[in-house]
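K.L.:
I need the structure of the sequence given here:
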Amino acid sequence: MKFNIIDRENWVRKEYFEHYLQQQTTFSITNEMNITVLMENLRKKNYKLYPAFIFMVTKIVNSHREFRTSFNQEGNLGYWSEILPSYTIFDKKTYTFSSIWSPNASRFSEFHSQYEKDVEEYNGTGSLFPKTPIPDNHIPISMIPWSSFTAFNLNINNGGDFLLPIITGGKYSQIKDEWFLPVSLQIHHAVCDGYHASVFMNDFQRFADESADWL
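P.N.:
Next comes the predicted model:
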């Protein structure tokens, strides 16, 4: 997958990037997303929420360069032309989890099928990373379906150089006739600001509301 080098000296974010990278400033934002329409459409087609969550998140990240900006293995700053989802699956026997990844698909039906194949193949392996090789161009996605939350914070240090977003969902809840899903976004301030966090959340809500168009 192509990695596009950023010309740091002429980059519009140069001052922001250097300041917040030195400070190792990360921040998180959590919103309760209204998934009422999404849940109705998922039930109509007998689809699961978690792969839909992964599909939506990946689509949003691939729509905005800021969420694909990182260092590559050579230490160069740039952005991936495409990001793949790396997500956790739970082992009910050992109460541990594995982190696997799936290729992107333009249609959700195709991604849902691939997701189910990967989960069936790699769940219960007793390994943290059973599917290898792990592509460099991936983002961590997870869900904590046993508990709702109003805030969540997960940090990957890596010397302060991990720039890609970390997305976590929680247990959805019903309020009157509507369903809400807590979604937490963890990002590095060197490459993303509050504006970009808001773009992510607004895009997620739009995808949920317009789910009939892509399910």
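K.L.:
CA atoms for contacts and neighbours, from now on please.
P.N.:
Noted.
K.L.:
quick one: contacts of stretch 171-186?
P.N.:
Stretch 171-186 has contacts (C-alpha atoms under 8 Å, 6 or more residues apart in numbering) with 26-36, 39, 143-155, 165-170, 197.
K.L.:
Phe204: what secondary structure?
P.N.:
Assigned by DSSP: H, G, I helix; E, B strand; the rest coil, the conformation of Phe204 is helix.
K.L.:
ditto for Val37
P.N.:
Relying on three-state DSSP, one would call Val37 helix.
K.L.:
does it touch Asp209 like I think?
P.N.:
Yes: assessed by C-alpha atoms under 8 Å, Val37 is found in contact with Asp209 at 5.7 Å.
K.L.:
the structure of the following sequence is requested for comparison with the preceding one:
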Amino acid sequence: MKQATFTPFPADWARSSHFQYYTKGFVKSVNSMTVRIDVTHFLAEVKRRNLKFFPAFAALTGQVVASIPEMCTAVDENGTPGYYSYLNPNFTIFHEDDKTFSDVWSEYDADFDTFYRNLVADAEQYHDKKGIKVKEGQPANFFCISCVPWLDYTAYCPVNYGGAPNLFPLLTFGKYTEADGAFTLPLTLTISHACMDGYHLSLFFHTLQQQLNCF
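P.N.:
The predicted structure follows:
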């Protein structure tokens, strides 16, 4: 498995005081934004290429995550803030028989086709394994992505009651629906305010929409 590089933010990092404020200060808040994403073109291409929607969407999303350093924020063993060169997706597999889910991760790749195959292979290998964590060796550089395929929702906000919010991104999307020939779905990004402000959240959604439109 490839190893992601960790790059410390420079000493004159513009968001240094913001990072300290939202990790060490009184306000350890989380940003959560839900945006309706247009997947009309993407869905047509997925069907044309005979791909599966979830791994294709997760792979494309993972490539966008890797392109935004703030989304890959972490701290090293000395507590120094920096960013990984990419994050590996951690996704969920739903078990229809008992309505539980299992947690699986896949290896990131800058090549979409390779990335997609990694996700499909892991989903197939672990689809019948029960328990929260069913694939060992999850690396430190990861983001979470899951789907609520039964619902077209308007807001979704996972809350961390354990103190300081997690630095890694949480991505959740709902079922896609059609209106006037356009297919859209709700996508929620939840992440510590220490990592991303409103500008960076907006950058993620705009970039992802561009990639979906060009897929």
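K.L.:
tm score of chain vs chain?
P.N.:
Here the TM-score for the pair of chains, by TM-score structural alignment, normalised by the length of the first structure, is 0.91; 210 aligned residues with a C-alpha RMSD of 1.6 Å.
K.L.:
related to what we said a few turns ago, what subset of the contacts of stretch 171-186 of the first structure is buried?
P.N.:
Buried members of those, scored by 16 or more other C-alpha atoms under 10 Å, are 26-36, 39, 143, 148-149, 152-153, 165-170, 197.
K.L.:
how about the strands of the second structure, start to end?
P.N.:
6-8, 30-38, 73-75, 81-84, 88-95, 100-105, 142-148, 170-174, 177-179, 182-192 (DSSP state E).
K.L.:
to Lys129 of the second structure, which of those lies closest?
P.N.:
With distances scored as C-alpha to C-alpha, the stretch of the strands of the second structure nearest to Lys129 of the second structure is strand 100-105 (7.2 Å).
K.L.:
Gln125 of the second structure - how many residues pack around it?
P.N.:
When neighbours are defined as other C-alpha atoms under 10 Å, Gln125 of the second structure has 11 of them.
K.L.:
what's near enough to touch it?
P.N.:
Counting by C-alpha under 8 Å, 6+ apart, Gln125 of the second structure has no contacts.
K.L.:
any idea what it aligns with in the first structure?
P.N.:
In the first structure, the residue paired with Gln125 of the second structure is Glu121, using TM-score structural alignment.
K.L.:
from Ile144 of the first structure, how far out is that match?
P.N.:
Using C-alpha to C-alpha, to the nearest Å, we find Glu121 of the first structure at a distance of 21 Å from Ile144 of the first structure.
K.L.:
one more: Arg107 of the first structure?
P.N.:
For Arg107 of the first structure, the distance to Ile144 of the first structure - C-alpha to C-alpha - is 25 Å.
K.L.:
now do Leu163 of the first structure
P.N.:
Relative to Ile144 of the first structure, and taking C-alpha to C-alpha, Leu163 of the first structure is found at 23 Å.
K.L.:
for Lys92 of the first structure, same thing?
P.N.:
According to C-alpha to C-alpha, Lys92 of the first structure and Ile144 of the first structure sit 14 Å apart.
K.L.:
possible to save the strands of the second structure as JSON lines with distance to Asn50 of the second structure?
P.N.:
Output for the strands of the second structure, formatted as JSON lines (distance: least, C-alpha to C-alpha, whole Å):
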{"stretch": "strand 6-8", "distance to Asn50 of the second structure": "36"}
{"stretch": "strand 30-38", "distance to Asn50 of the second structure": "20"}
{"stretch": "strand 73-75", "distance to Asn50 of the second structure": "34"}
{"stretch": "strand 81-84", "distance to Asn50 of the second structure": "32"}
{"stretch": "strand 88-95", "distance to Asn50 of the second structure": "21"}
{"stretch": "strand 100-105", "distance to Asn50 of the second structure": "23"}
{"stretch": "strand 142-148", "distance to Asn50 of the second structure": "20"}
{"stretch": "strand 170-174", "distance to Asn50 of the second structure": "21"}
{"stretch": "strand 177-179", "distance to Asn50 of the second structure": "20"}
{"stretch": "strand 182-192", "distance to Asn50 of the second structure": "18"}
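K.L.:
can you tell which of the ones you listed is closest to Ala59 of the second structure?
P.N.:
Per C-alpha to C-alpha, nearest to Ala59 of the second structure of the strands of the second structure: strand 88-95, 8.2 Å.
K.L.:
superposed on the first structure, what's the mean shift for the closest one?
P.N.:
By mean C-alpha distance after the TM-score superposition for the first structure, the fitted strand 88-95 of the second structure averages 0.9 Å away from its aligned residues in the first structure.
K.L.:
in the first structure, what range does that strand match?
P.N.:
Against the first structure, strand 88-95 of the second structure falls on residues 84-91 (TM-score structural alignment).
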